[in-house]
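J.: Just to be clear, the model below is a prediction. Sequence and coordinates:
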Amino acid sequence: MDVLADALAVMRVGTSTSARTEARAPWGLRFPAVEGASFHVVLQGTCWLIPKGAGRAPLPLTSGDIVFLRDGSAHGLADDPATPLTVVAPSRQDPSSPIGQVRVDGPGARTMLLCGTYRLGNARPHPLLCELPDIVHLPARPGRHGELHAMTGLLGAELDERRPGRDGVVPALVDAMLLYILRAWVDDRSAEEARRRTEAGRGPAGWAVALTDPAIGRALEGIHADPARPWTVEELGTRGGLSRSVFAQRFTSVVGASPLAYLTWWRMTIAGRLLRESDAPLSAVAQRVGYSSEFAFAKAFKREYGLAPGRYRRGATR
């Protein structure tokens, strides 16, 4: 089981949206806050990301750069930080197309972007995403994140030419790009954390490290592959070739929660999704997440969510 893909699958609450943006200076676009996460890919030219909030410095972007706004917060993009921002709604030449179009005419330099949103439920975010900075900037550095930047090249080519199948290709590439963005951040963060912690004389910590640690990674894969299994700390440690005590200490120090605490959190996350998205009886939901007793499941669920499962389901379906 791929832990990263699994965590995102539980958080997805809708399909991604995207728009091809072509702007000539002077231009400034205001993006309101959205439910989920926002992203921008600079396909050609340069621009500035204008974060919302006092004291936040504008961020220069160039061709090939990618920015990911974890919480979908309000922000702006402009040819220059001093250019006024306006809201421009995407248009669609073909109403059935999933790809919007934004065009701003002007006498100056041309910038091409792909802008969009991923609909993610933030009520119960996976701790991996909580570790992300609110703005992830992945610059187009030679030799770094080749697969991600190859994908942006494919997106640019598809958007430049209206070829058969484009409306199917672009949304699929946009969906895949989210995993590539997070993978790139995991790679950068785990290397940085390992270096920083080694210099400080302590072991590296955090979810980026957990996913790349052989012992912890195998334990997480086991939990995600079979959450209903009555896992013990010893069994999880054995998957990674560690003794019970060594594994428990390493897992807790890196992840920030004990192995069984994370197992319970993940079980309840799956249960919440099943209650929201299916009409399966509570007994079936309980068994799916490792509880043979509906009563024991209801007690654990209420402890986690503050609501009984039935009441949670009724509230989620209104």
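T.: Ah, there it is.
J.: make it CA atoms for all contacts and neighbour counts henceforth
T.: Noted.
J.: quick one: the helices in the chain?
T.: Taking DSSP state H, the helices of the chain run over residues 3-11, 127-130, 146-160, 166-200, 207-212, 214-225, 233-239, 244-255, 259-277, 282-288, 294-305, 309-316.
J.: Which other helices and strands does the fifth one contact?
T.: Contact here means 3 or more CA pairs under 8 Å, 6 or more residues apart in numbering; DSSP states H and E; on that basis helix 207-212 packs against helix 127-130, helix 166-200, helix 214-225, helix 244-255.
J.: Swap in 7 Å and give it another go.
T.: helix 166-200, helix 214-225, helix 244-255 (3 or more CA pairs under 7 Å, 6 or more residues apart in numbering; DSSP states H and E).
J.: Now do the last one and helix 259-277, the angle between them.
T.: Here helix 244-255 points in a direction 60 degrees away from that of helix 259-277 (axes from the mean of the first three to the mean of the last three CA atoms, to 10 degrees).
J.: hmm, back to that, could you export the helices of the chain to TSV, including columns for distance to Ser63 and mean neighbour count?
T.: Below are these laid out as TSV (distance: least, CA to CA, whole Å; neighbours: other CA atoms under 10 Å):
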stretch	distance to Ser63	mean neighbour count
helix 3-11	28	16
helix 127-130	26	16
helix 146-160	10	17
helix 166-200	16	16
helix 207-212	27	22
helix 214-225	35	21
helix 233-239	44	19
helix 244-255	35	18
helix 259-277	39	19
helix 282-288	47	18
helix 294-305	44	16
helix 309-316	42	14
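J.: next, the one to line up against it:
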Amino acid sequence: MLQSSDSCCHRPEARMDPLSDIVALLKPHECVAAGFDAAGDWSIQFERHAGLKCNALVKGGCWLSVDGGKPVRLDAGDCAILPHGLPFVLSARPGRFGVDAAEIYSPLPHGGTATYGGGGDFFMAGSRFLLSGPATEMLLPSLPPFLIVRAGAEGEVLRWSVERIARELRTPQPGSSLAIAHLSHLVLMQALRACLLQEQTGLGGWFAALTDASVARAVAAIHANPARRWTLAGLAAEAGLSRTTFAERFRKVTDQTPLGYLTRWRMALAMDRLTGSNAALGQIAAEVGYASQAAFSAAFRRETGYSPRQYAREIHASSTAAAVSRPIVAR
């Protein structure tokens, strides 16, 4: 179960689970979903897009080429995750560059299905949502241009989640907004979990830390108790390594220092609290490991360029502006 922002900093009884902590701070929104039914020798080009896309193959197979890269084969049951908005091509045969996706998908209602070549040979369910939580900058840069989740238990959950999102959009019911938000979190979690289980190559930064047992233990300890007065020696002990070996290993795996990671995680928690609760600054400072409000404010400004109050005002203003409704093309 995802942790609410009100309990993210005080969970001594919780199992140490950094992946859940990170995903819980992401804020998926403006979710759209659509199906694609094709037949024949088809090929579609998708331009750069905002947000994260998940395409789940239900029937048939195709080739995926991301940003002009080498084509990768996808078959029924596989899922492709595109976290960086890069352009890509889906085609029945590799090396093809076909019609613009906008011509196929627009206009298409939420949860609808686009048809090409009469359909019947190939079917794909896709969803796209934006991420704007304070942990976004910690997670997304760590991911490769695309992630492939092969057919199996994890892929089945992903496919079901994407199809369920499309159904909720196509036929809204009471509670659909919350259902879509939770399903989007499930898509993220299952995709990242599957990549860890499948030893996906190209991972870096924070996400790579979870693939290294020693570093992962230290990261889990930070997440379990961010307010503790951590030292390099204390984190090295959690990792079961000498201080020097731990510092070198942590930097090699994550491209940052252990204490640098600690500060970034504390700031992510603080940003979530500043925008998701009415807690006093002094309380937030204590929750994320600062002895005084002044020390917390100085660290926050150093890391973000804003004072805590300025940040809260800026995010509130931008969220209010984004709430103005606007049409979204379902593709």
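T.: Thanks, I have it. Given the structure is predicted, the values throughout are model-derived calculations rather than measurements.
J.: between the helices and strands packed on helix 207-212 of structure 1, which one is nearest to Met1 of structure 1?
T.: Nearest of these to Met1 of structure 1, taken as CA to CA: helix 214-225 at 5.0 Å.
J.: quick check: the closest one aligns to which part of structure 2?
T.: The alignment of helix 214-225 of structure 1 onto structure 2 (TM-score structural alignment) spans residues 213-224.
J.: quick one on the thing from earlier: need the helices and strands packed on helix 207-212 of structure 1 in CSV with distance to Arg92 of structure 1, can you?
T.: As requested, these are arranged in CSV below (distance: least, CA to CA, whole Å):
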stretch, distance to Arg92 of structure 1
helix 166-200, 12
helix 214-225, 40
helix 244-255, 44
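J.: Just tell me which of those ends up closest to Leu275 of structure 1.
T.: Once those are compared by CA to CA, helix 214-225 is nearest, at 18.3 Å.
J.: Off-centre distance for that closest one?
T.: 19 Å (CA atoms, centre = their mean, to the nearest Å).
J.: quick one, that helix and helix 244-255 angle?
T.: Angle between the axes of helix 214-225 of structure 1 and helix 244-255 is 80 degrees (criterion: the same axes, to 10 degrees).
J.: Could you check which residue of structure 1 pairs with Ala38 of structure 2?
T.: By TM-score structural alignment, Ala38 of structure 2 lines up with Ala23.
J.: now do the same end-to-end measure for stretch 157-176 of structure 1.
T.: 16 Å (CA to CA, to the nearest Å).
J.: Tell me which of the helices of structure 1 sits nearest to Val34 of structure 1.
T.: Closest approach to Val34 of structure 1 among the helices of structure 1 is made by helix 3-11 (15.0 Å; CA to CA).
J.: In structure 2, what range does that closest one match?
T.: With TM-score structural alignment as the criterion, helix 3-11 of structure 1 aligns to 18-26.
J.: which one of the helices of structure 1 lies closest to Ala57 of structure 1?
T.: Nearest to Ala57 of structure 1, of all these, is helix 166-200, at 21.3 Å by CA to CA.
J.: what about the residue most central in space within structure 2, distance to Thr231 of structure 2?
T.: Nearest to the mean C-alpha position of structure 2, by CA atoms, centre = their mean, lies Leu188 at 5.3 Å. In this view, Leu188 of structure 2 and Thr231 of structure 2 are 32 Å apart by CA to CA.
J.: Stretch 44-60 of structure 2: how far from the chain's middle?
T.: Stretch 44-60 of structure 2 has its C-alpha centroid displaced from the chain centroid by 15 Å (CA atoms, centre = their mean).
J.: ok so, going back, the closest residue to the match of Ala38 of structure 2 other than its chain neighbours: how many residues sit nearby?
T.: Nearest non-adjacent residue to Ala23 of structure 1, counting by CA to CA, 6 or more residues apart in numbering: Val104, 4.5 Å away. For Val104 of structure 1, the neighbour count with other CA atoms under 10 Å is 16.
J.: check contacts around Val104 of structure 1.
T.: Listed by CA atoms under 7 Å, 6 or more residues apart in numbering, the contact set of Val104 of structure 1 reads Glu22, Ala23, Arg24, Trp27.
J.: Just the closest of those residues to Ala57 of structure 1, please.
T.: Once CA to CA is applied, the member of the contacts of Val104 of structure 1 that ends up nearest Ala57 of structure 1 is Trp27, at 18.6 Å.
J.: what separates the closest one from Ile66 of structure 1, distance-wise?
T.: On the measure of CA to CA, Trp27 of structure 1 and Ile66 of structure 1 end up 19 Å apart.
J.: just Arg273 of structure 1 next, same as before
T.: Taking CA to CA, one finds Arg273 of structure 1 at 30 Å from Ile66 of structure 1.
J.: Do I have it right that Glu238 of structure 2 meets Arg217?
T.: Yes. Counting by CA atoms under 7 Å, Glu238 of structure 2 touches Arg217, with 6.2 Å between them.
J.: Would you mind listing the residues touching both of the two?
T.: Here Glu238 of structure 2 and Arg217 share no contacting residue, scored by CA under 7 Å, 6+ apart.
J.: that older thread, right, so of the helices of structure 1, which gets closest to Leu113 of structure 1?
T.: Short answer: helix 146-160, nearest of the helices of structure 1 by CA to CA, at 8.5 Å.
J.: For the stretch 1-150 of structure 1, which segments count as strands?
T.: Counting by DSSP state E, counting those that start in this stretch, the stretch 1-150 of structure 1 has strands at residues 17-24, 28-31, 37-44, 46-51, 59-62, 66-69, 75-78, 99-104, 110-118, 135-138.
J.: Now do the same contact list for the residue of structure 1 most remote from its centre.
T.: Within structure 1, Pro107 marks the point farthest from the mean C-alpha position, 37.0 Å out by CA atoms, centre = their mean. With contact set as CA under 7 Å, 6+ apart, Pro107 of structure 1 has these partners: Arg24, Ala25.
J.: same deal with Leu64 of structure 2?
T.: Residues in contact with Leu64 of structure 2, defined by CA under 7 Å, 6+ apart, are Pro71, Val72, Arg73, Val89, Leu90, Ser91.
J.: Any chance of CSV for those residues, columns distance to Tyr290 of structure 2 and neighbour count?
T.: CSV is the format used below for the contacts of Leu64 of structure 2 (distance: CA to CA, whole Å; neighbours: other CA atoms under 10 Å):
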residue, distance to Tyr290 of structure 2, neighbour count
Pro71, 49, 19
Val72, 48, 13
Arg73, 50, 17
Val89, 48, 26
Leu90, 50, 26
Ser91, 53, 22
